[in-house]
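S.K.: make a model of this:
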Amino acid sequence: MKTSLLLPLSLCWVLAPAPAWAGAQKEEALSANVATAMSRSISDVNAPRLVFDDARVGQAWLAEMSSRLQKRIPDPWVRERLLTAIQYEAVRAGLDPQLVLGLIQVESGFNKYAVSGAGARGLMQVMPFWPRHIGTAQHNLFDLSTNLRYGCTILRYYLDIERGNLFRALGRYNGSLGRSEYPDLVMGAWHRRWAWTPPALRVAGDAPLRAR
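M.R.: Next up is the predicted model:
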């Protein structure tokens, strides 16, 4: 696109569609109760914010993750906005934000306009049939917050039906249930690239404490 030449290179990640590793989540019938619960989660829109018991831990997390993501997304404002949304939506869905970061790395390489050969869209490579089942036609899967909300809600659903078996849930997410390549890639990215231990915090007058 000619217009991209007029913008900083740090913003190019949001402009150019790119192929993605993703397979194809399978379109399956949802029970009325499940569809209602997922729809409620998708429609409950709040401004993303960091969710930590201690704000200092949140800032330490944001600084560390921002440093790790800098080569992929040079613009600090874009990085911090993305990371805040990831952490918020992951925690909201009961997921480890570090897992979600690993999944996004594998699925889209942090390109919010990535499109797979199967038609999956955005950061978390959500298939376009999902808005029909749990959202509305107005939901744009290339929108950062919308895509993260869908992706985290869908992964939570797969974890629930697989009774917490992450390997199988990831297989369902990618449409490759029963094969190891995709779960291994996501868990490898999670543990090798995004694993994080909260810093020790010092309370006035006391010995350092480890944040939860």
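S.K.: for the rest of this, base every contact and every neighbour count on C-alpha atoms.
M.R.: Noted.
S.K.: what's the helix or strand for Leu141?
M.R.: Using DSSP states H and E, Leu141 maps to neither a helix nor a strand.
S.K.: surely it touches Gly151?
M.R.: No: contact between Leu141 and Gly151 fails when scored by C-alpha atoms under 8 Å: they sit 9.6 Å apart.
S.K.: shared neighbours, those two?
M.R.: Val126 (C-alpha atoms under 8 Å, 6 or more residues apart in numbering).
S.K.: wait, Asn147 sits on Trp130?
M.R.: No: counting by C-alpha under 8 Å, Asn147 does not reach Trp130; the two are 10.7 Å apart.
S.K.: which one of the two is surrounded by more residues?
M.R.: Asn147 (23 against 19; other C-alpha atoms under 10 Å).
S.K.: what helix or strand is that one located in?
M.R.: helix 144-161.
S.K.: to compare with the earlier structure, here is another sequence to fold:
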Amino acid sequence: MRSTLALLVALTLAVPALAQPQDAQEREALRSFLEDTISDADSFEDRYDAEVWLVDMSGRLTRFVADPIYRLELLQDIHAAAVQAELPPELVLAVIEVESHFDRFAVSRAGAQGMMQVMPFWKDEIGRPDDNLTLNKTNFAYGCRILQFYLQKENGRLHKALARYNGSVGSRVYSNKVYRAWSRHWRTDPLDWSE
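M.R.: This next block holds a predicted model:
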């Protein structure tokens, strides 16, 4: 993948916070889900598909991340976490754009950290107090698994799952922001945004 990274760099140069669930059962279910699923994975099975996706997304990410090598490493980490959590990587990119504008050191008023704005209490909840939420791989693993949990809970309904992710159940303000980011900057394949 190192030579692919060099090729991609050359081609690229040419071309609100997660709320703690109020319901004790939901909180325990999410805690258990996170504990069971936080892990790393290499998500690209086909080299050609990897190169096409990375070059395409790298060009789109330029507005947020100037360094082409960091951009590609970031995209690899986002893709891996998204695929591991059975999420469209483009949806995760839209969430990150809305949550932090790709600032790994972002901290919300509520204390959520990193690109996906994960609340630090989750580290203690799953027995991993030493995890660093400003490390992208860690942040993406938590954020993607939390979003996966809420998508499963809401039977794939994106607006409702995103509202839960953001802690704004009953409102579509946050999910509409994610939808706009996805449709303007990250869309590749259709996603079902209907209720």
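S.K.: superposed, how do the two chains score by TM?
M.R.: The TM-score (TM-score structural alignment, normalised by the length of structure 2) is 0.82; 172 aligned residues with a C-alpha RMSD of 1.8 Å.
S.K.: helices of structure 1, residue ranges please.
M.R.: Secondary structure of structure 1 by DSSP state H: the helices cover 32-43, 55-69, 76-92, 97-108, 130-134, 144-161, 166-174, 181-189.
S.K.: test my guess that Tyr165 of structure 2 contacts Phe149.
M.R.: No: using C-alpha under 8 Å, Tyr165 of structure 2 is not in contact with Phe149, being 9.2 Å away.
S.K.: the two - which one has more neighbours?
M.R.: Higher neighbour count among Tyr165 of structure 2 and Phe149: Tyr165, with 29 against 21, using other C-alpha under 10 Å.
S.K.: now do the same for that one: its match in structure 1.
M.R.: Mapped onto structure 1 by TM-score structural alignment, Tyr165 of structure 2 lines up with Tyr173.
S.K.: quick one, what contacts its match?
M.R.: Taking C-alpha under 8 Å, 6+ apart, we find Tyr173 of structure 1 in contact with 24-25, 154-155, 158.
S.K.: same question for Gly170 of structure 2.
M.R.: Taking C-alpha under 8 Å, 6+ apart, we find Gly170 of structure 2 in contact with 160, 163.
S.K.: residues in contact with the residue nearest the centre of structure 2?
M.R.: Central residue of structure 2 (C-alpha atoms, centre = their mean): Val92, 3.6 Å from the mean position. Val92 of structure 2 makes contact with 78, 82, 144 under the criterion C-alpha under 8 Å, 6+ apart.
S.K.: now do the contacts for the last one.
M.R.: So the one you mean is Cys144 of structure 2. For Cys144 of structure 2, the contact set (C-alpha under 8 Å, 6+ apart) comprises 81-82, 85, 87, 92.
S.K.: rerun that using 6 Å as the cut-off
M.R.: Contacts for Cys144 of structure 2 (C-alpha atoms under 6 Å, 6 or more residues apart in numbering) come out as 82, 85.
S.K.: translate it into the numbering of structure 1.
M.R.: Match for Cys144 of structure 2 (TM-score structural alignment): Cys152.
S.K.: measure that match to Leu201 of structure 1 for me?
M.R.: 30 Å (C-alpha to C-alpha, to the nearest Å).
S.K.: ok, now Phe110 of structure 1?
M.R.: Phe110 of structure 1 is 31 Å from Leu201 of structure 1, by C-alpha to C-alpha.
S.K.: please apply the same query to Trp77 of structure 1.
M.R.: As judged by C-alpha to C-alpha, Trp77 of structure 1 and Leu201 of structure 1 stand 27 Å apart.
S.K.: when those two are compared, which one has more neighbours?
M.R.: Leu201 (16 against 11).
S.K.: number of residues surrounding Ile134 of structure 1?
M.R.: Look at Ile134 of structure 1: counted by other C-alpha under 10 Å, it has 20 neighbours.
S.K.: check contacts around it.
M.R.: By C-alpha under 6 Å, 6+ apart, the contact list for Ile134 of structure 1 reads 35, 39.
S.K.: corresponding residue for it in structure 2?
M.R.: For Ile134 of structure 1, the aligned position in structure 2 is Ile126, judged by TM-score structural alignment.
S.K.: what about its match, distance to Gln22 of structure 2?
M.R.: The gap separating Ile126 of structure 2 from Gln22 of structure 2 is 17 Å, by C-alpha to C-alpha.
S.K.: excluding chain neighbours, give the residue nearest to the aligned partner of Arg187 of structure 2 in structure 1 in space.
M.R.: Structural alignment (TM-score structural alignment) places Arg187 of structure 2 against Ala195 in structure 1. Nearest residue to Ala195 of structure 1, sequence neighbours excluded (C-alpha to C-alpha, 6 or more residues apart in numbering): Gln98, at 6.1 Å.
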